[in-house]
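Novice: Here's a sequence, model it:
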Amino acid sequence: MPRKLLKFLILFDNTSLLYFPGQFLSGRVLIELQDNTAALGLHFHVVGEGVVRVQTHRQERVYDKENYIDFRMRLLGEPGQGPSMLSPGIHSFPFKLGLPSGLPSTFLGKHGWVQYYCKTALREPNGLTHKNQQVFIVMNPIDLNLEPGIFRNISGQETFKCEVEHKFGVSCVGSGAVVCRVTLDRGGYVPGESIGVSASVSNRSRITIRSTKAALTETITYMARGKIVQVEKRELTVLTKGKIRPGGKDEWINEKLYIPPLPPTNLRGCHLIRINYDVFFIVDPSGLQKEVKLQLPILMATYPLKTGDDDNSLKAGTHYPSTLPIFRPWLEEKPL
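Specialist: Reported below is the predicted structural model:
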């Protein structure tokens, strides 16, 4: 029996498949037929959803879902009417709709996702239904230039400082402490940039510091039914320095932590998945002493800060929304 349906495609006008909230999603459903074909209807459905699916240690499955887009329309046919006859050749059925503002960015994780896609179905009177589906990407950008003033100084450039001082006494050896101050060059970044880490570690105790370490970490929190059901933590980039003997001191001067391609901080508009980034500075003492861990939260954005000289230019090496990382298998190699 010859095949009637030669092509059945969803084609977007934007071939990059990348959209921002508030933009128009437009394109066409293209059908190519070899023979006359009766059709009861051509249905078109746009879906945006957030899903969390976790299997607990007790082998229980926890599931939750929220919808961001649920738009349905008929591109051919009306309810209650008879079939339409489509002639051989190519038929094009356009669609266009405005995406809501405030949509969360596309994200695919191990235990949940935010996903956007279009589905279309061509129904024949004999009960046969042809289906197709096409994913598109939504990026809800975070622009560091539009964030609250804590990420900008008066001049609009240079230092965005987070500074912490932590002391701990070593009771088993009498008096003494380790004093640690850590400063980041700012509080917000975009992938492709590097975080400048400066630190001063003064060992006033009688024990040896085995190492100091700075680490960029990602924390993904999955929620279901109002509760946290899974948390993933990963070290993304690490810098390490060696021993500091009793009475010694070490200085970190603008050491660079590179930021790989990453989704932005949080999924704004999504209530099931949270993404946070931190720089941890860790002092690891010898013996049975507990490590000192200083946590400095940072904002991961999609548009970098502009300086007075480059308002209309893009920084070389930074990653912009067109490189939104959807699949990130390399992260599985670095569990925390």
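
Novice: rest of the way, CA atoms for contacts and neighbours
Specialist: Will do.

Novice: Could you pull up the residues touching the closest residue to residue 27 other than its chain neighbours?
Specialist: Setting aside the residues directly before and after it, residue 27 is nearest to residue 12 in space (Cα to Cα, 6 or more residues apart in numbering), at 4.1 Å. Residues in contact with residue 12, defined by Cα atoms under 8 Å, 6 or more residues apart in numbering, are 25, 26, 27, 28.

Novice: Would you mind measuring from the second one to residue 209?
Specialist: Yep, that's residue 26 we're talking about. Distance of residue 26 to residue 209, given as Cα to Cα, to the nearest Å: 60 Å.

Novice: what does residue 181 give?
Specialist: For residue 181, the distance to residue 209 - Cα to Cα - is 15 Å.

Novice: more neighbours, those two?
Specialist: Counted by other Cα atoms under 10 Å, residue 181 and residue 209 do not tie: residue 209 has more neighbours, with 23 against 19.

Novice: That one contacts residue 244, correct?
Specialist: Yes. With contact defined as Cα atoms under 8 Å, residue 209 counts as touching residue 244 (4.9 Å).

Novice: shared neighbours of the two, anything?
Specialist: With Cα under 8 Å, 6+ apart, residue 209 and residue 244 have common neighbours residue 203.

Novice: isn't residue 44 right up against residue 123?
Specialist: No. Residue 44 is not in contact with residue 123 according to Cα under 8 Å; the separation is 11.6 Å.

Novice: and this one, so I can compare the two:
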Amino acid sequence: MDFFDILLDRQTPLFHPGDLIVGKIVISLSKKVKVNKIKILLNGIANVGWLEDKTSRNDTKYVHANKNYIHLDLILIENKSMEAGRHKFPFSIKLPDTLPSSFQDNHGSISYSLKALFDIPWNFEKSTKKDLTIYSNVDLNSFVGLAEPKTVSVRRSSGFELFENNNIRITLAVDKTGFAPGEPVIFTATIQNETSKDLKHIKMNLVQNCKFNIDNESKEIQKKISTIEYANHVAKKSTQKWLCSNWILPQTCPSSVDEFDLVKISYNLELKMTASIGFKKWKEKMFCYLFSTKVSLAKISWNTWMNFGCEN
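Specialist: Got it, this is the predicted structure:
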């Protein structure tokens, strides 16, 4: 066998649930061979696992689980002879309408792949594999208020309760709460610094929250996906407005739809800053939840829903 591969009709192997996967298996032979079968397999599986400390001793146990989302086995030819030369075997597979998005992490993954098998008598089975990326679908037209602006205000003390004017007041506003990757997040952060110290290192972070669930066990980790930093600092006893319109949402795994799945993905939008109070560093953080899905009526892949809140 000189060549054996899976070729897809689209250049990038990115799909949504309900899409049609169209492609062909291409085989180049240097001589005539008898073939038991040639088939294509589509697999989608979640794998989750991590080391968990035992309570009784210092030992650890490995907690793990998996879940199949799709397994399809399609035979293209069976019990035939193939002449030397180049051969093509077209196939088309329709994805189910509901599938979770692809995801990869050290503690868990949701992965999809096509695998072609070439089985000939009295020989080892040959195979080739192509990984797929799938983004899940949700119609955001069913959610109300995504095109409306949203504002949240908080007040935080510097920690010196004996002093009345040691507060930091923050108002964060966005012009809408529905976004697509590649769109700018337009926001205004008004920071009123009543303390006697400057506020520095003011940043907005997009943070991905990953929660892995196995029965009654769970593990949570966070990853910073994107950051934009304010060019100035807020001097003591002053107020500044940070108007931002050039922070572009990156392409990243959409948030999970199924609350009870093995892998749960969500996003926080955090506003952070640092102030030197005595010998300590002080940080304030506000966040919003990002819920990423596909809009069926818009010419974009998937959108983002934000619901603001404050972290104590």
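
Novice: Would you pull the TM-score for this pair?
Specialist: Once superposed, chain against chain, the TM-score is 0.79 (TM-score structural alignment, normalised by the length of the second structure); 292 aligned residues with a Cα RMSD of 3.2 Å.

Novice: Please identify which of residue 44 and residue 123 of the first structure sits among more neighbours.
Specialist: Neighbours were counted for residue 44 of the first structure and for residue 123 using other Cα under 10 Å; residue 44 has more, 21 against 18.

Novice: what number of residues lie near residue 137 of the second structure?
Specialist: Residue 137 of the second structure: 24 surrounding residues under other Cα under 10 Å.

Novice: give me every residue that touches it.
Specialist: 16, 17, 98, 293, 294, 295, 302.

Novice: Can you verify it is assigned to a helix?
Specialist: No. Judged by DSSP: H, G, I helix; E, B strand; the rest coil, residue 137 of the second structure forms no part of a helix; its state is coil.

Novice: how close does it get to residue 14 of the second structure?
Specialist: From residue 137 of the second structure to residue 14 of the second structure the distance is 13 Å (Cα to Cα).

Novice: that older thread, aligned partner of the residue nearest to residue 27 of the first structure in the second structure?
Specialist: When the second structure is aligned by TM-score structural alignment, residue 12 of the first structure is paired with residue 8.

Novice: Helix or strand: which one has the counterpart of residue 39 of the second structure in the first structure?
Specialist: Following TM-score structural alignment, the counterpart assigned to residue 39 of the second structure within the first structure is residue 43. Using DSSP states H and E, residue 43 of the first structure sits in strand 41-55.

Novice: mean per-residue distance, that strand to the second structure?
Specialist: Superposed on the second structure, strand 41-55 of the first structure shows a mean distance to its aligned partners of 2.1 Å (mean Cα distance after the TM-score superposition for the first structure).

Novice: Residue 217 is in contact with residue 235 of the first structure, correct?
Specialist: Yes. Assessed by Cα under 8 Å, residue 235 of the first structure is found in contact with residue 217 at 4.5 Å.

Novice: tell me the contacts of the aligned partner of residue 286 of the first structure in the second structure?
Specialist: Matched across to the second structure, residue 286 of the first structure falls on residue 276, judged by TM-score structural alignment. Contacts for residue 276 of the second structure (Cα under 8 Å, 6+ apart) come out as 197, 198, 199, 282.

Novice: In the first structure, which of those residues still touch?
Specialist: When you map those onto the first structure and apply both residues aligned by TM-score structural alignment, their matches' Cα atoms under 8 Å, the shared contacts are 197, 198, 199.

Novice: Map the last one onto the first structure.
Specialist: Aligned counterpart of residue 199 of the second structure in the first structure: residue 210 (TM-score structural alignment).

Novice: and the gap between that match and residue 291 of the first structure?
Specialist: Noted for residue 210 of the first structure: a distance of 10 Å to residue 291 of the first structure, by Cα to Cα.

Novice: hang on, the earlier thing: just the buried residues of the contacts of residue 12 of the first structure.
Specialist: With burial judged by 16 or more other Cα atoms under 10 Å, the buried subset of the contacts of residue 12 of the first structure is 25, 27, 28.

Novice: hang on, the first one is in a strand, isn't it?
Specialist: Yes. Applying three-state DSSP, one finds residue 25 of the first structure inside a strand.

Novice: can you pull the contacts of the aligned partner of it in the second structure?
Specialist: The alignment partner of residue 25 of the first structure in the second structure, by TM-score structural alignment, is residue 21. Residue 21 of the second structure makes contact with 8, 15, 92, 93, 94, 95 under the criterion Cα under 8 Å, 6+ apart.

Novice: at 10 Å instead, please
Specialist: Residues near residue 21 of the second structure by Cα atoms under 10 Å, 6 or more residues apart in numbering: 8, 9, 10, 13, 14, 15, 91, 92, 93, 94, 95, 114.

Novice: What of residue 97 of the first structure?
Specialist: 22, 23, 24, 25, 26, 27, 46, 71 are the contacts of residue 97 of the first structure under Cα under 10 Å, 6+ apart.

Novice: Which parts of the stretch 101-250 of the second structure are strands?
Specialist: Applying DSSP state E, counting those that start in this stretch to the stretch 101-250 of the second structure gives strands spanning 103-104, 108-119, 126-134, 150-157, 167-174, 178-179, 184-193, 199-214, 217-229, 238-248.

Novice: ok, and which of those has the densest surroundings?
Specialist: strand 178-179 (a mean of 22; mean count of other Cα atoms under 10 Å).

Novice: corresponding residue for residue 261 of the second structure in the first structure?
Specialist: Under the alignment (TM-score structural alignment), residue 261 of the second structure pairs with residue 271 of the first structure.
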